[in-house]
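Undergrad: any chance you can model this:
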Amino acid sequence: MDSALIAAYRGTDYRVRLTSGGFASIRVDAPVPAPLSSLIGPHSWAFITAWNPGSRARPRDQNHVAQQDLLAALRKLPSTLTIHPAVGVGEDWREPSFFVVGPGLAETDVLAQQFQQNAYIHGLADGYARLRLTSGEPPRGQAG
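TA: This next block holds a predicted model:
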């Protein structure tokens, strides 16, 4: 994976829809925004999508089907506590996503690889958001 793609992931605004309206933005290597802390509690969390596998544009209808499949897979995880609608917003793109409280790295790695995602964002409790690269074997932690 090239450094420009990693920089794009790092520069993305990861927006989580709040039940009270509006959204909270997650940024890589920054603390989780206060509005999300109460949703997370002491749990792990992930920000993940099924859109545009391998970071290659794909038709909207195919992305939509994959996103619905991801939602079904997330709902089957025994550790998933809550799923919130979200969107990743880059310089010239938007990808519907999910902010999921509960799954551990192993579970999320499997889903990211199943849906051919190069990376996702994760964290523990209200700590820092981290970029996790999953396009290699095995998944690697924080991207440099």
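Undergrad: for the rest of this, base every contact and every neighbour count on C-alpha atoms.
TA: Fine.
Undergrad: who's in contact with the one helix or strand A4 maps to?
TA: Assessed by DSSP states H and E, A4 sits inside helix 3-11. With contact meaning C-alpha atoms under 8 Å, 6 or more residues apart in numbering, helix 3-11 is reached by 27-28, 90, 131, 143.
Undergrad: among the residues you listed, which are in strands?
TA: The strands, defined by DSSP state E, take in L131 from the contacts of helix 3-11.
Undergrad: out of the contacts of helix 3-11, who has the most neighbours?
TA: Highest neighbour count within the contacts of helix 3-11, by other C-alpha atoms under 10 Å: L131, with 24 neighbours.
Undergrad: sequence B follows; please return its structure for comparison with A:
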Amino acid sequence: MRASLAAAYRRTDYEVAGAVARIGRRNAAVDALLRRLGTRQGAFTTAWNPFSRKMPRGWNERMQARLREATRRLPMAEGWGRGRGWAEHSLLIATDPRRAAVLARRFRQNAIVLLRIGAPARLLTVVRMSPPQAGLGHLPGWQVRMTDDLRRSPFARSRQVHGGTVGAWAFPPMGCRGA
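TA: I've put the predicted structure just below:
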């Protein structure tokens, strides 16, 4: 992911039900919202503007409806991601990071925002690779990475998963690593 795009993700406010998540920051309102959804973790994701390519509003709304349908059995809340001149509908989905990463890949997103009670929001990038490269984990043609150093996190309890060491969140058979 280009540095300018990663910076844009970091400048964006991810808002739902009055709670605003920002990359690298913890927010008590976000923690309370996760509790109301009955979960300890979740992810902000969208189906708008795949791979950060601006698409017509009608197309984006149809794709967002498909995302909503794909997650209909999960607790969720509707919100917005708002950056400088860029706003997208988003969903805060009560799910584990692995499932969120699969949704991101399915709806062609560059990244999602992971949330966990008591921890700062994290940007998780889903990187397209050609050909697939070795890493702690990958799907054919895809690799999932955390954008910050997990070793500094209070949740950085590494463990072995499918032969790879991963940090706070395990993505079997995918992994995460500091970028």
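Undergrad: if we can go back for a sec, and the helix holding A4 of the first structure, how far from the second structure on average?
TA: Once fitted to the second structure, helix 3-11 of the first structure is off its aligned match by 0.4 Å on average (mean C-alpha distance after the TM-score superposition for the first structure).
Undergrad: how far out from the middle of the chain is that helix?
TA: 14 Å (C-alpha atoms, centre = their mean, to the nearest Å).
Undergrad: do stretch 115-128 of the first structure as well
TA: The answer for stretch 115-128 of the first structure is 5 Å, by C-alpha atoms, centre = their mean.
Undergrad: do stretch 5-21 of the first structure as well
TA: 8 Å.
Undergrad: center of the second structure, which residue is that?
TA: I112 (2.2 Å; C-alpha atoms, centre = their mean).
Undergrad: what's the aligned partner of it in the first structure in contact with, if anything?
TA: Counting by TM-score structural alignment, I112 of the second structure corresponds to Y120 in the first structure. Contact analysis of Y120 of the first structure by C-alpha under 8 Å, 6+ apart lists 46-49, 112, 131-134.
Undergrad: which of the helices or strands spans Y120 of the first structure?
TA: strand 119-124.
Undergrad: have a look at how far, on average, that strand is from the second structure.
TA: Strand 119-124 of the first structure sits 0.9 Å off on average (mean C-alpha distance after the TM-score superposition for the first structure).
Undergrad: so that strand versus helix 3-11, what angle?
TA: Angle of strand 119-124 of the first structure versus helix 3-11, following axes from the mean of the first three to the mean of the last three C-alpha atoms, to 10 degrees, is 40 degrees.
Undergrad: where does the nearest residue to A111 of the second structure once chain neighbours are set aside land in three-state SS?
TA: Nearest-residue entry for A111 of the second structure: T125, 4.1 Å, with adjacent residues in sequence omitted and distances by C-alpha to C-alpha, 6 or more residues apart in numbering. At T125 of the second structure, secondary structure determined by DSSP: H, G, I helix; E, B strand; the rest coil is strand.
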